[in-house]
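S.K.: coordinates only, sequence not included:
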């Protein structure tokens, strides 16, 4: 019989293991990582990239109270990040700024994605929309993503007002699944984040303009049927431009996501992507 891990023995040992992991990471950050924490009320002069994300998408599988809980959670979390400076050599840590999501801190039960890609409800649910927004802005800058996790590759909802490529999101769990980026430049950057009536807003600002500009695009996206299951496939690339000319490209993500909704109205390719599509 396979011997159980300490965290698998009982709910108590799981709690002990979980809390010890959180404490260990906090100690490591204090001793080894220069985490960005200083804020400046005034905005840095140059806007590098800005984005807004619709908070209430009114998807059929998502009840209205759950979406409103997400909006509440975003209203609590965004001021904790707003105006933070990321100075040269510093690392931005989502959880170091936002902190733990608890009922005592005002967080409500919102929608979350479990490790197996299934939807569930949990305190602080919906904050991945916040880390998604930040990540999308960082991809349009010279800042280096040093920690990022993906949700299980499941395409759960049909596209509805999609503004960014599928698969470019993040998965976060306090505090061991964090979203982090490091400033390896000589320029100071600043995040501006706030909640409006309909949208979650973000700006990435800097003390000076970078030499290059950045674009992020989905390439060769298609739906492919494999052994009776439809998958959403494609590649996300980051392009670095100088004087509007591409000087380098980087593969950010390769998608092979199981589609969990009706695909009868989609163009679906059979087998490998060189075969003719099936049109619903």
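M.R.: Happy to help now that I have it. Keep in mind that this is a model prediction, so the values were computed, not measured.
S.K.: Every contact and neighbour count from this point should use C-alpha atoms.
M.R.: OK.
S.K.: which residue ranges form the strands in the stretch 151-280 of the chain?
M.R.: 154-155, 180-182, 189-195, 199-206, 213-226, 229-242, 245-259, 267-270, 277-279 (DSSP state E, counting those that start in this stretch).
S.K.: Make JSON lines from those strands and add distance to residue 16 to it.
M.R.: Formatted as JSON lines, the strands of the stretch 151-280 of the chain follow (distance: least, Cα to Cα, whole Å):
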{"stretch": "strand 154-155", "distance to residue 16": "31"}
{"stretch": "strand 180-182", "distance to residue 16": "25"}
{"stretch": "strand 189-195", "distance to residue 16": "34"}
{"stretch": "strand 199-206", "distance to residue 16": "36"}
{"stretch": "strand 213-226", "distance to residue 16": "41"}
{"stretch": "strand 229-242", "distance to residue 16": "39"}
{"stretch": "strand 245-259", "distance to residue 16": "34"}
{"stretch": "strand 267-270", "distance to residue 16": "47"}
{"stretch": "strand 277-279", "distance to residue 16": "52"}
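S.K.: putting a second one here so we can go through both:
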């Protein structure tokens, strides 16, 4: 990670609406009956890639769990379990807590040893009713809807946020194309979340270091708690922040965009030693902004 110039860090973002927000509807949107077939094809492709990676030895999957926590805490975080929504949606929120408890039981204590790769979908598995999962809130084409296993994205979000504060490498991550809720009580930057769909929309993290890392997660009374630990102290610590945050009006629609930057620090002195742009986010806002929210015209 090399240092970036102040000009690079403050460079204005050109306004360009992503193709998936301006192009014609996808085939499955025009013909919803084809959606199950499309999902089956995606899942078959992903299973094939998993098998190929295992047989050829190109990927060593993280599967080992340890009850004893590793000695060094790299990052800890807690995310609120229940968001204040319409009363008729709160049952989905409570069901989400059950789903998170089930999914977390597969993740807690997981070791990511040198050379190993973590696949969220491989570790958690398919969240079905048979496994005890309930109807929770999930997102489809920019709208919240009820679905079995809904809400486990919150666990993936927690893992991703902690990983960003470590030298682990994010290999695969998908995000939502829509900004769905106002920033009420937000404690992490907008744009660092994950989208999870078994098994082909995944969060994949690889350990390219000589350290062993361990995930610890627990569902508390109010928060989903997480820790990322290691067997030795990493040579760098990290800070993650959003820059160039703004709402933009274009063709009678409002979009949100920002940049996610990561700064590397010397763990002994706290002095910055470099920074990098991780992601430029762009999403369609699907809620009503408060009257005092600044909106610029494209």
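M.R.: Sure thing, it's come through. If you're wondering where the values come from, they're calculated on a predicted model, not measured in any experiment.
S.K.: Just the TM-score for the two chains, thanks.
M.R.: Here the TM-score for the pair of chains, by TM-score structural alignment, normalised by the length of structure 1, is 0.88; 266 aligned residues with a Cα RMSD of 2.2 Å.
S.K.: Relative to residue 38 of structure 1, which of the strands of the stretch 151-280 of structure 1 is closest?
M.R.: strand 189-195 (10.0 Å; Cα to Cα).
S.K.: against structure 2, where does that closest one fall?
M.R.: The aligned range for strand 189-195 of structure 1 in structure 2 is 213-219, by TM-score structural alignment.
S.K.: one step back: got TSV for the strands of the stretch 151-280 of structure 1, with mean neighbour count too?
M.R.: Below are the strands of the stretch 151-280 of structure 1 laid out as TSV (neighbours: other Cα atoms under 10 Å):
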stretch	mean neighbour count
strand 154-155	19
strand 180-182	21
strand 189-195	23
strand 199-206	21
strand 213-226	17
strand 229-242	18
strand 245-259	15
strand 267-270	18
strand 277-279	14
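S.K.: Residue 102 of structure 1 is nearest to which of those strands?
M.R.: strand 189-195 (19.9 Å).
S.K.: and the closest one, what other elements does it pack with?
M.R.: If contacts are counted by 3 or more Cα pairs under 8 Å, 6 or more residues apart in numbering; DSSP states H and E, strand 189-195 of structure 1 sits against helix 64-81, strand 85-86, strand 199-206.
S.K.: Can you classify residue 41 of structure 1 as helix, strand or coil?
M.R.: coil (DSSP: H, G, I helix; E, B strand; the rest coil).
S.K.: what does it align to in structure 2?
M.R.: Checking TM-score structural alignment: residue 41 of structure 1 goes with residue 67.
S.K.: Now that its match has come up, it's in contact with residue 105, right?
M.R.: No: counting by Cα atoms under 8 Å, residue 67 of structure 2 sits too far from residue 105 to count as a contact (11.7 Å).
S.K.: of these two, who's got more company?
M.R.: More neighbours surround residue 105 than the other of residue 67 of structure 2 and residue 105, with 16 against 9 (other Cα atoms under 10 Å).
S.K.: Would you mind measuring from the counterpart of the more buried one in structure 1 to residue 70 of structure 1?
M.R.: Under the alignment (TM-score structural alignment), residue 105 of structure 2 maps onto residue 79 of structure 1. Computed with Cα to Cα, to the nearest Å, the distance linking residue 79 of structure 1 and residue 70 of structure 1 is 15 Å.
S.K.: Please name the residues that touch the residue mapped onto residue 235 of structure 2 from structure 1.
M.R.: Taking TM-score structural alignment, residue 235 of structure 2 has residue 211 as its aligned residue in structure 1. By Cα atoms under 8 Å, 6 or more residues apart in numbering, the residues touching residue 211 of structure 1 are residue 242.
S.K.: ok, 10 Å please
M.R.: 142, 241-243 (Cα atoms under 10 Å, 6 or more residues apart in numbering).
S.K.: Then residue 263 of structure 1?
M.R.: 158, 223, 230-231, 279-280.
S.K.: Quick check: nearest residue in space to residue 275 of structure 2, chain neighbours excluded?
M.R.: residue 263 (4.1 Å; Cα to Cα, 6 or more residues apart in numbering).
S.K.: What does that neighbour correspond to in structure 1?
M.R.: Alignment note: residue 263 of structure 2 maps to residue 239 in structure 1; criterion TM-score structural alignment.
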